[in-house]
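A.B. asks: What shape does this take:
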Amino acid sequence: MIQLSNDFLKGRKLETMVENQTSYTLKNAAMHVFETHQQAEKVLLKFEQPVLASMIQGKKIMHLRDYESFNFLPGESLVLPANETMCIDFPEAKTKNPTRCLAMAISEEKIKNVLQFMNESMPKDDKRQWGLMDYNFHFVNDQGIFQILQRLLFLFSEDHPSKDFFVDNMLRELIIRILQTNERKIYTNSTIAISSDNRLSHVVRYIREHLYESLDVESLSRKACMSPSHFHRVFKTELGISPIEFINNERIKLAVGLLRNPETTIKDIYMQCGFESRSYFNRVFKTRHHLSPGEYQSKIQKLKFTD
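C.D. replies: Now for the predicted structure:
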């Protein structure tokens, strides 16, 4: 999970209990840290530039135009277009357990320049042009994006004469990584959309309904009436990730929900999610959330029950 430094927490001013805002503005971007210290509903927020919102602590329920409501949790990010109004609920925020979120507003000119760089230097294999990402793109931070966000938190708040230059370089890498993640289409349940006429739709539904069972490429390929090699190739082409990566993503999302219950053991959770061993579950979970399942569960409970 993204960590706020002690220097940041000591230096910022708390002026409101709901969406208290600490901001740093540079040439091509502005970084905002929002903190909410009491439960609230239907809080409206909008940015004039495209924004990457990343949860630091706590839980939000997001209501976006034309989308079903969804939980927004630590370790996840959301890309929004300029002037998109968010309606946000804060069901668990408390004085000593605030909900915290990072919002990185990036100039459209900077995004345009990075797209031009990518099309000139990083052409796609199928010759298609890199273009603007799918907005309202909700995803789990990978290790690269997590480290960049942590670094940007430091750079924006640092008193350094060259920080505009440092931040600009980090922003380019961040945009590239987000566009590549968007291209792979690693969506959460609320945003992934496999149309009913897609040849893999029934396989995707089957995976989600049978996560607790043993799933492998060979058995899934039979359901798709394909050979294992052809199924693997088609799945990766249409969804952007391999079948095993997709299965693990879905299992980890299920595990995150189960870990919020302190009475559920890690063994129960990895078995309910279909992992064959605790060591493999730990490894996959830590890759995505940067904490072991036990550490994640303990941290959630400490935050939840802090008075």
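A.B. asks: From now on I want contacts and neighbour counts done on CA atoms only, so please keep to that.
C.D. replies: OK.
A.B. asks: The nearest residue to I247 once chain neighbours are set aside - how many residues pack around it?
C.D. replies: The spatial neighbour of I247 that comes closest, neighbours along the chain excluded (C-alpha to C-alpha, 6 or more residues apart in numbering), is I207 at 6.9 Å. Using other C-alpha atoms under 10 Å, I207 is surrounded by 21 other residues.
A.B. asks: part of a helix, is I207?
C.D. replies: Yes - under DSSP: H, G, I helix; E, B strand; the rest coil, I207 falls within a helix.
A.B. asks: I figured it hits E245, correct?
C.D. replies: No - counting by C-alpha atoms under 8 Å, I207 sits too far from E245 to count as a contact (11.9 Å).
A.B. asks: what's the helix or strand for V204?
C.D. replies: Using DSSP states H and E, V204 sits within helix 201-209.
A.B. asks: tell me the contacts of the nearest residue to E218 once chain neighbours are set aside?
C.D. replies: Residue nearest to E218 in three dimensions, not counting chain neighbours: P228, with 5.3 Å by C-alpha to C-alpha, 6+ apart. Shown in contact with P228 (C-alpha atoms under 8 Å, 6 or more residues apart in numbering): 217-218, 221-222.
A.B. asks: Let me know the distance separating P228 from S219.
C.D. replies: 8 Å (C-alpha to C-alpha, to the nearest Å).
A.B. asks: To check against the first, give me the structure of this:
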Amino acid sequence: MKSIGKGSTNGAVSAWGARLDTLVENKLTLSHDEAELHLYETFQQADLIQLRFNAPVMTSMLSGRKVMHLREMDPFDYQPGESLLLPSDRLMQIDFPDATTDDPTRCLALTISDEFIRETIAELNENIPRVETVDQWQLSTDNYLLQNDPEISSLRDKLIRLFRENNPFKTFFIKNTLRELIVRLSQTQVRTGLLLHTNQHINTNRLAYIVTYIRENITRNLSVEELCDKACLSKSHFFRLFKSELGVSPAQFILTERIRRAKTILSNPAKTITDACYESGFNSVTHFSSAFRSVENICPRQFKRQLSGLN
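C.D. replies: Next up, the predicted model:
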């Protein structure tokens, strides 16, 4: 990391119980055979602090905000709920525009052995191949920014706890949690690619074709049998592959797609909640409101009211 002045640490308190040597990127490092966990805290504003690692790294924001400067990317805000995968020896330059002793910026950097990543992905491809034989599970670490899903957030928090605890099974638990994290990250990348770039895969990947078919027929009552027939897969095979690559069941996916469509409709001031209900494939406003709340943790009326407030 770039050399920085220590400054006064009066009033700053480490969340990790470590000694404060500096107010900018104060670090606690914990080691394992396959990985290192670096926990960082910054208690004052700073600009263009340099950081790089000699292994592939997953960074994850815990509190506060950074502005990241990476090669081939415009500077961007980096906030809690987000993680970033970077290859070995990739330079990061980081601004801390908001950090104070009362409201520090905290993040982690988890470096993982490149060989361990390759071994885990190879075992995944051998034991649970993807839908199409031409496709492979992989893990891109080339400036890959992602929104943490509940599983990734849970694994990240579990690793923080495991690295810090005194347990005779610690090494075993960390290794297996790292393996699960690698698999979850690979699933996230595959799922994101299929959902955001569906048209690029529609002629080569059956799930991409099914995603497109669902979106084009979202207002109809879509049966599993119909989707299995379109995918040319048995029901059990279809369920297994859908869940492994998209992370949810077909019914859950259809529900989230209908809610996504409903949110777009609700963003139109001329449209009513009833319009959003029937135009997104629901057959009763009561069912629509209940389903919307189950996905968004807010009812359609509150969602539309919030949008009106923003406008």
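A.B. asks: Please list all residues in contact with V33 of the first structure.
C.D. replies: Neighbouring residues of V33 of the first structure by C-alpha under 8 Å, 6+ apart: 20-23, 100-103.
A.B. asks: rerun that using 7 Å as the cut-off
C.D. replies: 21-23, 101-103 (C-alpha atoms under 7 Å, 6 or more residues apart in numbering).
A.B. asks: Secondary structure element holding it?
C.D. replies: strand 29-36.
A.B. asks: Average offset of that strand relative to the second structure?
C.D. replies: Its aligned residues in the second structure lie a mean 0.6 Å from strand 29-36 of the first structure after superposition (mean C-alpha distance after the TM-score superposition for the first structure).
A.B. asks: which residues in the second structure does that strand align to?
C.D. replies: Counting by TM-score structural alignment, strand 29-36 of the first structure falls onto residues 35-42 of the second structure.
A.B. asks: I'd like the distance from that stretch to the chain centre, please.
C.D. replies: What separates the centre of stretch 35-42 of the second structure from the centre of its chain is 19 Å, taken as C-alpha atoms, centre = their mean, to the nearest Å.
A.B. asks: For the longest helix along the first structure, buried residues please.
C.D. replies: Ordering each helix of the first structure by length in residues (DSSP state H) puts helix 163-184 first. If you call a residue buried by 16 or more other C-alpha atoms under 10 Å, then helix 163-184 of the first structure has these buried ones: 163-164, 167-168, 170-179, 181-184.
A.B. asks: re earlier: after the strand holding V33 of the first structure, which helix or strand is next? Please name it.
C.D. replies: strand 40-45.
A.B. asks: mean shift of that following strand relative to the second structure?
C.D. replies: By mean C-alpha distance after the TM-score superposition for the first structure, the fitted strand 40-45 of the first structure averages 0.9 Å away from its aligned residues in the second structure.
A.B. asks: show me where the stretch 101-250 of the second structure has helices.
C.D. replies: 114-127, 150-164, 170-196, 198-201, 206-216, 224-231, 235-246, 250-266 (DSSP state H, counting those that start in this stretch).
A.B. asks: which helices and strands does the third one pack with?
C.D. replies: Spelled out, that is helix 170-196 of the second structure. Where contact means 3 or more C-alpha pairs under 7 Å, 6 or more residues apart in numbering; DSSP states H and E, helix 170-196 of the second structure is packed against helix 150-164, helix 235-246.
A.B. asks: what's the matching range in the second structure for the longest helix of the first structure?
C.D. replies: Going by TM-score structural alignment: helix 163-184 of the first structure matches residues 170-191.
A.B. asks: which SS class is A255 of the first structure?
C.D. replies: Under three-state DSSP, A255 of the first structure falls in the helix class.
A.B. asks: And it, how far from D66 of the first structure?
C.D. replies: 27 Å.
A.B. asks: got it, and I178 of the first structure?
C.D. replies: Distance from I178 of the first structure to D66 of the first structure, by C-alpha to C-alpha: 22 Å.
A.B. asks: Over to G240 of the first structure?
C.D. replies: 24 Å.
A.B. asks: which one of these two has more residues nearby?
C.D. replies: G240 (19 against 7).
A.B. asks: What residues does the nearest residue to that one once chain neighbours are set aside make contact with?
C.D. replies: In space, and not counting its chain neighbours, G240 of the first structure is closest to R184: 4.1 Å by C-alpha to C-alpha, 6+ apart. The neighbours of R184 of the first structure, taking C-alpha under 7 Å, 6+ apart as the test, are 239-241.
A.B. asks: returning to what we had before: show me which positions of the helix holding V204 of the first structure end up buried.
C.D. replies: 202-204, 207-208.
A.B. asks: List the contacts of it.
C.D. replies: Helix 201-209 of the first structure is contacted by residues 194-195, 220, 223-224, 247, 250 when judged by C-alpha under 7 Å, 6+ apart.
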